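J.: sequence and predicted model, in that order:
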Amino acid sequence: MGRYTFNLPDIGEGIAEAEIVEWHVKLGDMVEEDQQIADMMTDKATVEMEAPATGKIVEMAGEAGDTVSIGSMLVVIETEGEVEDDGHGSAERVDDQPADREGVAEAADAGPGMDVATVAAEDPGVQDNQVDTPRTEVSPKDGASIPAKEADGAPAKGGDDRHTPSDSAKPAERILASPAVRKRAEELGVDLADVKHQGEHVRHGDLDAYLNYGGAQGYRPAGASAKREDEAIKVIGMRRKIAQNMAASKRAIPHFTYVEELDVTALEDLRADLNKTRGAKPKLTVLPLLIVAIAKTIPDFPMINARYDDEGGVVTRHGAIHLGMAAQTDKGLTVPVIRNAQDRNVWQLASEIDRLANAARDGSIKADELQGATLTLTSLGPLGGIATTPVINKPEVAIIGPNKIVERPAFVDGVLEARKLMNLSISCDHRVVDGWDAASFVQALKKLVETPVLLFAD
């Protein structure tokens, strides 16, 4: 029998450690070679770790949310035979358990699902040392606590017939409740027999409903949802990265947000016409058209497409537009990057948006597709609201947020018409971008959007 120590390999990007996002195994599990055992996160990319050998998991580095240094032990696998070192771990031979320790080994193999009481039930010799703690019940008549076995008419363990209650003292019905609920009811002078409850036990929520509605308990208003228990969720993985990045952005960057209303009636008409003749091309949303407008506007406002190095005190105005596209996934917000957006037409942009969004949602997106953005576009689609104040993706200096398109009456050359309107938000780093610059950029963008033929003019 051997033991293989699998150390966390160098998974690129020049990182020193990775976070355990999720374990797919637990102590005592048998695993096959190449079976997925854990998900590890670096920056915003998640990497799957696979078992290097077949055997039993006997040691693990930590729990979800812990960090593991590159080269440190991730898991130890107990194998049947010798294991060849693959460069990411070390193998050693381990003698079998001595005969006089077989009982201890069997108890250890029982795993976390077997407790002392279970072992005792299988070994009569252990039962003599158990302490029998009788379950406590409450009489609905007077609230007095009596041992459960006494309530059944049988003497409690360790007692005799003198302590057995008479038949007249037996409760007509047992009321199940936790000690905390019983104590609270006693302090409030409430008879638990009068409290309606939906489950087998009277809970704090049932007691609250009884108190809130004067004891009448007609007792939850129609349509009201039941009270839920508090839930503690550990902030790990992508959610932790999002929290860290957003907090760093708000601490370091003095944000300001500028909002302007755009008339997108003509743009929407153009989009509808393009979709009618698209053939095998992807269906256009407003985003590819908006990206073309941004790409045509940026050359006159290079301070918008920039990154700010706080420590070096250097602002780099980028010639290429590597546009980050904020995408919502089940694990949180990711920002895939459209490389060289200025060189793509609307159909190419639509295809790349679909590809990156799908890759972000199914977890197949690559680490380098999440890095290097020079400007970010964030959209909530139909949930866009009236206006947003998006948070800048540090070290970028601006983020653009189109909002929901709504149809409203508006005056056009003195005539009231139904128009499709959309608010556009831009948040900027005030250390790099002045308010005049941001407003001028949006006004130039507005001209292109409201006269969409200019999007295709040289």
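T.: Looks like it arrived, so ask away. Since we're looking at a predicted model, the values are computed, not measured.
J.: from here on, just use CA atoms for contacts and neighbour counts.
T.: OK.
J.: tally of neighbours for residue 38?
T.: 19 (other CA atoms under 10 Å).
J.: distance from the helix or strand hosting it to the middle of the chain?
T.: Assessed by DSSP states H and E, residue 38 sits inside strand 36-42. What separates the centre of strand 36-42 from the centre of its chain is 16 Å, taken as CA atoms, centre = their mean, to the nearest Å.
J.: over to stretch 316-324?
T.: 30 Å.
J.: what do you get for stretch 447-455?
T.: For stretch 447-455, the distance to the chain centre is 39 Å (CA atoms, centre = their mean).
J.: got the buried residues for it?
T.: The neighbour-count check on stretch 447-455 (16 or more other CA atoms under 10 Å) flags 448, 449, 450, 452, 455 as buried.
J.: for the closest residue to residue 37 other than its chain neighbours, give me its contacts.
T.: The shortest distance from residue 37 to any non-neighbouring residue, by CA to CA, 6 or more residues apart in numbering, is to residue 24 (4.8 Å). Contacts for residue 24 (CA atoms under 8 Å, 6 or more residues apart in numbering) come out as 36, 37, 38, 39.
J.: any idea how far the residue nearest the centre of the chain lies from residue 284?
T.: Closest residue to the average C-alpha location of the chain: residue 331 at 4.2 Å, with CA atoms, centre = their mean. Distance, residue 331 to residue 284, using CA to CA, to the nearest Å: 27 Å.
J.: neighbours of the nearest residue to residue 259 once chain neighbours are set aside, how many?
T.: Closest residue in space to residue 259, ignoring its immediate chain neighbours: residue 425 at 4.4 Å, by CA to CA, 6+ apart. Residue 425 has 22 neighbours, counted by other CA under 10 Å.
J.: helix, strand or coil for residue 425?
T.: On the three-state scheme (DSSP: H, G, I helix; E, B strand; the rest coil), residue 425 is labelled strand.
J.: in contact with it: list those residues for me.
T.: By CA under 8 Å, 6+ apart, the residues touching residue 425 are 257, 258, 259, 260, 387, 388, 389, 390, 400, 401, 402, 403.
J.: the closest residue to the first one other than its chain neighbours: how many residues sit nearby?
T.: The reference is to residue 257. Computed as CA to CA, 6+ apart, the closest residue to residue 257 that is not its neighbour in sequence is residue 427, at 4.2 Å. Using other CA under 10 Å, residue 427 has 23 neighbouring residues.
J.: comparison target, given below:
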Amino acid sequence: MADIKTFYLPDLGEGLPDATIVEWLVQVGGTVKLDEPMVSMETAKAVVEVPSPFSGKLVKVHGDAGDIIVTGAALAEFELDPKLPQRAEAESTGHHHAPPPKTAATDAPTKGAGSEAPDHKGVVASDEGGEIVSGGKAPRADEGTVVGAMQSSDRVHAEQATSVGGVKAVPAVRALAKKLGVDLARVTPSGAGSVVTLQDVKSAAAAGTARIGTAPVGATSAAVDRPGSKNAAAEAAPTGTTAQQRTTLSAAGKPMRTTPPTVSATGQPEQLKGVRRNMARVMAAAHAAVVPTTLCDDADIHAWLPGNDITGRLVRAIVRACKAVPALNAWFDGDNLTRTMHPHVDIGIAVDTDDGLFVPALRNADMLDAIGVRAAVNRLRAQVEERSIPSTELSGYTISLSNFGVFAGRYATPVVVPPCVAIIAAGKGRHQMTPVMGGFESHRVIPLSLTFDHRAATGGEAARFLKVMLDDLALAQ
């Protein structure tokens, strides 16, 4: 009998509860050697290649590209090849190949997020990413996330099937149908209670019988003839009704919005993945944990000489304000009511991407000159865009900066992510009329917004912090 080994998704060293499959580098049935790249996975911080823990044939995978796999859930199965080198059983790999422990509630291993429930009525999904327990140890601490610290949880729920347009399906099935271009109304359901399952969508996509935008295939399709579907309603309409007789008026003669029967519904739920998935968790936790207050003012930069770098000047102003008012360059522990003020200044620079928000740390900003700040910021942005930034550079900052004004917007109420106490946001620069001796002048200003956790700092401290920034930005250079 062949020796089959199951490989369970390791922690990947990121401290995050799940990862998304980007691409399988080895196809089912293919042979892979020990430590060769097997699959690329996307976490909230980077796309990483996961090496094969065995040498042999890949006989089964537990997810396709785009699927979310919970840390500790089964990822792949191998048929070992005794002729190829294998890692000794006692040799540490840094990965966990054993199945996750069973729980008293389910008595079954943790499943990958988005995997189909046995009764086809729901999809097993992680409420807050899941928690992998090992040997009765306490829950593992977060290793630093894209936008701050995040707690893990072992709460799991099953997403229930909902009926939209006469079609019963869970959100994950609807998201898959949208991704594959499948019209759910034309898919034959096989699940209990006429629920469309993941396999139904995949089969329809492979057969090409339910593509969005194609003409109906006729009355032989069970999905088309399902009671409550658009085509069934059309067949039940009076014989004399035609497309030319449709009207924008109701029976009472009042205007109403109509939709042609051939137009498919859009905006189906799509499961968040990678960076956006983690950002949603962290922002929700921050909103629940912080008592935020925001101060706003305009920095007059009329005296600036040519060549001033806006980001560099903002960083310098923050550093000087942190030295003058250290209460905002601090971490606050709301559970124990303790505050840690830092002698150094590490600024988290918010970087917006199509995948979501990254906040890399500009380390030792208080030791850098203008040229050093610009070089460091450019390096961090490049690493974020390439998704090559180390996870250690996405946490541990002491205060944050969001320069959203490069796009649009004047003032904001940026989110303070614990354990930090404050975040500064710079809006879009503009010109305004400023009174001077003998009249008025047009001065350029930068709007600033300072949000701080009012549990850890007073309004007076925040106001003095902002005043130091305004005074420094008003200097010529």
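T.: In hand now; what should we look at? Only a predicted model underlies this, so the values are computations on that prediction, with no experimental measurement involved.
J.: got a TM-score for the pair?
T.: Laid over one another, the chains give 0.65 as their TM-score (TM-score structural alignment, normalised by the length of structure 1), with 345 aligned residues with a CA RMSD of 3.8 Å.
J.: circling back to that earlier point, what does the residue nearest to residue 257 of structure 1 align to in structure 2?
T.: In structure 2, residue 427 of structure 1 lines up with residue 451, judged by TM-score structural alignment.
J.: in terms of helices and strands, where is residue 186 of structure 1?
T.: Under the criterion of DSSP H and E, residue 186 of structure 1 resides in helix 179-188.
J.: so the next helix or strand after that helix matches what in structure 2?
T.: Next along the chain after helix 179-188 of structure 1, taking DSSP H and E as the criterion, comes strand 201-202. Alignment of strand 201-202 of structure 1 against structure 2: no match, by TM-score structural alignment.
J.: list the buried ones in whatever helix or strand comes next after strand 201-202 of structure 1?
T.: For strand 201-202 of structure 1, the following helix or strand on the C-terminal side (DSSP H and E) is helix 204-212. Buried residues in helix 204-212 of structure 1, defined by neighbour count with 16+ other CA under 10 Å: 204, 206, 207, 209, 210, 211.
J.: and the residues you listed, which is closest to residue 366 of structure 1?
T.: Distance to residue 366 of structure 1, by CA to CA, is smallest for residue 204 among those, at 48.5 Å.
J.: contacts only, for the closest one.
T.: Contacts of residue 204 of structure 1 by CA under 8 Å, 6+ apart are residue 181.
J.: distance of it relative to residue 215 of structure 1?
T.: To residue 215 of structure 1, residue 204 of structure 1 is 14 Å away according to CA to CA.
J.: can you check residue 195 of structure 1 too?
T.: 8 Å.
J.: pretty sure the residue nearest to residue 257 of structure 1 contacts residue 391?
T.: Yes: counting by CA atoms under 8 Å, residue 427 of structure 1 does reach residue 391; the two are 6.9 Å apart.
J.: overlap in contacts of these two?
T.: Joint contacts of residue 427 of structure 1 and residue 391 (CA under 8 Å, 6+ apart) are 255, 399.
J.: returning to what we had before: switch the buried residues of helix 204-212 of structure 1 over to TSV; also include distance to residue 219 of structure 1.
T.: Putting those into TSV (distance: CA to CA, whole Å) gives the following:
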residue	distance to residue 219 of structure 1
204	14
206	9
207	11
209	6
210	7
211	10
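J.: next up, the contacts around the equivalent of the residue nearest to the centre of structure 1 over in structure 2.
T.: Using TM-score structural alignment to pair residues, one finds that residue 331 of structure 1 aligns to residue 355 in structure 2. By CA under 8 Å, 6+ apart, residue 355 of structure 2 lies in contact with 274, 275, 276.
J.: now swap in residue 290 of structure 1 and tell me
T.: residue 449.
J.: re earlier: any idea how far the match of residue 427 of structure 1 lies from residue 291 of structure 2?
T.: The value you get for residue 451 of structure 2 to residue 291 of structure 2, if CA to CA is used, is 10 Å.
J.: and the residue in structure 1 that residue 272 of structure 2 lines up against, how many neighbours?
T.: For residue 272 of structure 2, the aligned residue in structure 1 is residue 235 (criterion: TM-score structural alignment). Neighbourhood size, residue 235 of structure 1 [other CA under 10 Å]: 13.
J.: tell me the secondary structure at residue 319 of structure 1.
T.: Taking three-state DSSP as the rule, one finds residue 319 of structure 1 in the coil state.
J.: so the equivalent of residue 394 of structure 2 over in structure 1 versus residue 315 of structure 1, what's the distance?
T.: Residue 394 of structure 2 maps onto residue 370 in structure 1 when the alignment is built from TM-score structural alignment. Separation of residue 370 of structure 1 from residue 315 of structure 1 (CA to CA): 21 Å.
J.: so between these two, which is more surrounded?
T.: Counted by other CA under 10 Å, residue 370 of structure 1 and residue 315 do not tie: residue 370 has more neighbours, with 20 against 16.
J.: circling back to that earlier point, of the contacts of residue 24 of structure 1, grab the buried ones for PyMOL.
T.: The buried residues among the contacts of residue 24 of structure 1 can be selected in PyMOL (16+ other CA under 10 Å) with this line:
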select buried, resi 36+37+38+39
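J.: could the contacts of residue 24 of structure 1 be laid out in JSON lines, adding distance to residue 365 of structure 1?
T.: Shown next, in JSON lines, are the contacts of residue 24 of structure 1 (distance: CA to CA, whole Å):
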{"residue": "36", "distance to residue 365 of structure 1": "18"}
{"residue": "37", "distance to residue 365 of structure 1": "20"}
{"residue": "38", "distance to residue 365 of structure 1": "18"}
{"residue": "39", "distance to residue 365 of structure 1": "14"}
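J.: can you tell me which of the contacts of residue 24 of structure 1 carry over to structure 2?
T.: Of the contacts of residue 24 of structure 1, the ones still in contact in structure 2 (both residues aligned by TM-score structural alignment, their matches' CA atoms under 8 Å) are 37, 38, 39.
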